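In: give the three-dimensional model of this entry:
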Amino acid sequence: MVAGGVLLAGCSSTPSKPFADDPYYAPVVPSPPVTQMDVTGSMYQASQAGSLYSDIRAHKVGDIITVVLSESTQASKSANNDITKSANLTLDPINAGGRNVTIKGVPLDLQYKDSFNSNRAADADQSNSLSGSISANVMQVLDNGNLVIRGEKWITINHGEEFIRLTGIVRSEDISPDNRIQSVRVANARIQYSGTGTFADAQQVGWLSQFFLGDWWPF
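Out: Okay, here's the model as predicted:
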């Protein structure tokens, strides 16, 4: 059974590793708008996109928005379980005809005592934080004006690479004038921070250890 489980664990498919230039995170390059040049003798053309007074905040597909990562989570949990149980039974010597009933000269009586005490305690404390920034592309403009954003950042360090990936939905009203938005204001946010290479592989558990530490191990 153990050998069969080891073979199943070894043959199980593993998810593909993240890689740079993933098409899913590729930026959107919008098609250039067709502009009509009007000969008016002026340097300013009203038909050209943009304005001296236009907002630079991201608002259309292909625009870039900077997300300021300021994530911090903390969770704690404690549990106490105390169970006490006891039983005591005493049966005095049986008397019949004014005399104790005996078996081979030993009075017939019974004494029984039982006690059970269980005390369990468990504590768990976990905290995580992530700070930095990442620029993402506007992938889609929804009918209500919200923007679907997606982006990634890869950093090569020695023999490995670290990356940050982010997807989510933001409101145009939450974007600051300098085209920034806090990560806490990104709806349906998916933030992934991990790495690849030698350093990341050293932290992975081998497939045989995964079997012995997994749910399939019966002991």
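In: drop to CA atoms for contacts and neighbour counts, all remaining ones
Out: OK.
In: tell me how far the helix or strand Ile65 falls within lies from the chain's centre.
Out: Assigned by DSSP states H and E, Ile65 belongs to strand 64-91. Strand 64-91 sits 19 Å away from the centroid of its parent chain (Cα atoms, centre = their mean, to the nearest Å).
In: next, the buried residues of it.
Out: Ile64, Ile65, Thr66, Val67, Val68, Leu69 (16 or more other Cα atoms under 10 Å).
In: all helices for this structure, in order.
Out: 2-11, 198-202, 207-213 (DSSP state H).
In: mind putting the buried residues of strand 64-91 into JSON lines with distance to Pro27?
Out: Putting those into JSON lines (distance: Cα to Cα, whole Å) gives the following:
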{"residue": "Ile64", "distance to Pro27": "9"}
{"residue": "Ile65", "distance to Pro27": "12"}
{"residue": "Thr66", "distance to Pro27": "14"}
{"residue": "Val67", "distance to Pro27": "16"}
{"residue": "Val68", "distance to Pro27": "19"}
{"residue": "Leu69", "distance to Pro27": "20"}
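In: now show me the structure for the sequence below, then we'll compare the two:
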Amino acid sequence: MAGLFALAGCASGPTSIVTRPVRALPQPTLMAMDNQGSIFQAATAQMLYEEAVASRVGDTLTIQIQESLTGSNKSNTSASKNGNVAFKGPGSTSSMGGVIKELFDLNVTSTGSDSFKGTGSTDNANTMTGTLSVSVIDVLPNGLLEIAGSKRIAVNGDLNQLRFSGLVKKRDIKAGNVVSSQKVADVQLEQVGQGVVADANTVGWLQRTFMSVLGFD
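Out: Sure thing, here's the model as predicted:
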């Protein structure tokens, strides 16, 4: 029983690849050192004829997820080897007879061949599209916006969670505070599920244990 519980403890799911926080942390309130006037404040001003662009911690923007990855790998290998060996006795004389004569007239021929041919191919295609609202969680010294966000949807006990994080340039943000995931650097994107549907597509921990211990066909 102790061994079973130990194996069960090793059956935890994979860790998340999104290491950044998925929401903006509370920021300390800083008192303005310079007063630009009773109405206009540069730190919080919004222009009448300009659309506000996400630029501060806590601002939100929309990520258009447009990820498509296709990979293919093919290999063909062939090899062959042929060999012939012949041996002929020194030859007998008229005075030889019986077994001795047969040994001296012995002719031996050996032929061998070996061939190998192997082929292999693998194809992989991943596509994910959709939209996700994320928050600016940090502004780096070089001006890049560190963004992250998550979306959780639960239906009839099944939970589906989408996580996203990366780095964005302000100039890549389009109207409406929208940016394509193809313009995001250091992207970490994952979709995980929990529930009956996810369990039906997951190998049990006991079966995984036997597969790892008994690693033969």
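In: ok, which stretches of the second structure are strands?
Out: Secondary structure of the second structure (DSSP state E): strands at 60-88, 107-139, 145-155, 158-168, 178-180, 185-194.
In: between those, which one is closest to Leu4 of the second structure.
Out: Ranking the strands of the second structure by distance to Leu4 of the second structure, with Cα to Cα as the measure, places strand 185-194 first at 23.1 Å.
In: identify all contacting residues around the closest one.
Out: For strand 185-194 of the second structure, contacts defined as Cα atoms under 8 Å, 6 or more residues apart in numbering pick out 16-18, 158-168, 181.
In: which pair of those spans the longest distance?
Out: Largest pairwise distance in those, by Cα to Cα, is 32.2 Å, between Asp158 and Val168.
In: neighbour count: these two, which is higher?
Out: Counted by other Cα atoms under 10 Å, Asp158 of the second structure and Val168 do not tie: Val168 has more neighbours, with 23 against 14.
In: aligned partner of that one in the first structure?
Out: In the first structure, the residue matched to Val168 of the second structure (TM-score structural alignment) is Val170.
In: how close does the spatially most distant residue from the centre of the second structure get to Lys101 of the second structure?
Out: Largest separation from the mean C-alpha position in the second structure: Ser95, at 82.6 Å (Cα atoms, centre = their mean). As defined by Cα to Cα, to the nearest Å, Ser95 of the second structure lies at a distance of 9 Å from Lys101 of the second structure.
In: over to Gln182 of the second structure?
Out: For Gln182 of the second structure, the distance to Lys101 of the second structure - Cα to Cα - is 87 Å.
In: Glu71 of the first structure -> the second structure?
Out: Match for Glu71 of the first structure (TM-score structural alignment): Glu67.
In: that match contacts Ala125, correct?
Out: No: between Glu67 of the second structure and Ala125 there is no contact under Cα atoms under 8 Å: 10.7 Å.
In: before we move on, the earlier item: out of the helices of the first structure, nearest to Ala122 of the first structure?
Out: Of all the helices of the first structure, helix 207-213 sits nearest to Ala122 of the first structure, with 20.9 Å by Cα to Cα.
In: stretch 122-130 of the first structure aligns to what range in the second structure?
Out: Mapped onto the second structure using TM-score structural alignment, stretch 122-130 of the first structure spans residues 120-128.
In: the residue lying closest to Val68 of the first structure once chain neighbours are set aside: what's it in contact with?
Out: Residue nearest to Val68 of the first structure in three dimensions, not counting chain neighbours: Ser133, with 4.4 Å by Cα to Cα, 6 or more residues apart in numbering. By Cα under 8 Å, 6+ apart, the contact list for Ser133 of the first structure reads Thr66, Val67, Val68, Leu69.
In: do that again at 10 Å, thanks
Out: Residues near Ser133 of the first structure by Cα atoms under 10 Å, 6 or more residues apart in numbering: Thr66, Val67, Val68, Leu69, Ser70, Lys153, Ile164, Arg180, Ile181, Gln182, Ser183.
In: what's the spacing between the first one and Arg171 of the first structure?
Out: According to Cα to Cα, Thr66 of the first structure and Arg171 of the first structure sit 13 Å apart.
In: mutual contacts of these two, please.
Out: Common neighbours of Thr66 of the first structure and Arg171 (Cα under 10 Å, 6+ apart) are Ile181.
In: what lines up with Glu152 of the first structure in the second structure?
Out: Checking TM-score structural alignment: Glu152 of the first structure goes with Ser150.
In: measure its match to Ile137 of the second structure for me?
Out: From Ser150 of the second structure to Ile137 of the second structure the distance is 13 Å (Cα to Cα).
In: overlap in contacts, the two.
Out: Pro21, Val22, Arg23, Ser165.
In: ok, back up a step: how close does the match of stretch 122-130 of the first structure sit to the first structure?
Out: Taken over the aligned residues, the distance from stretch 120-128 of the second structure to the first structure averages 0.6 Å (mean Cα distance after the TM-score superposition for the first structure).
In: hmm, back to that, among the contacts of strand 185-194 of the second structure, the buried ones, what's the PyMOL command?
Out: Buried residues within the contacts of strand 185-194 of the second structure, by 16+ other Cα under 10 Å, are selected in PyMOL with:
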select buried, resi 18+159+160+163+164+165+166+167+168+181
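In: ok, the contacts of strand 185-194 of the second structure vs Phe40 of the second structure, which is closest?
Out: Of these, the one sitting nearest to Phe40 of the second structure (Cα to Cα) turns out to be Val168, at 28.7 Å.
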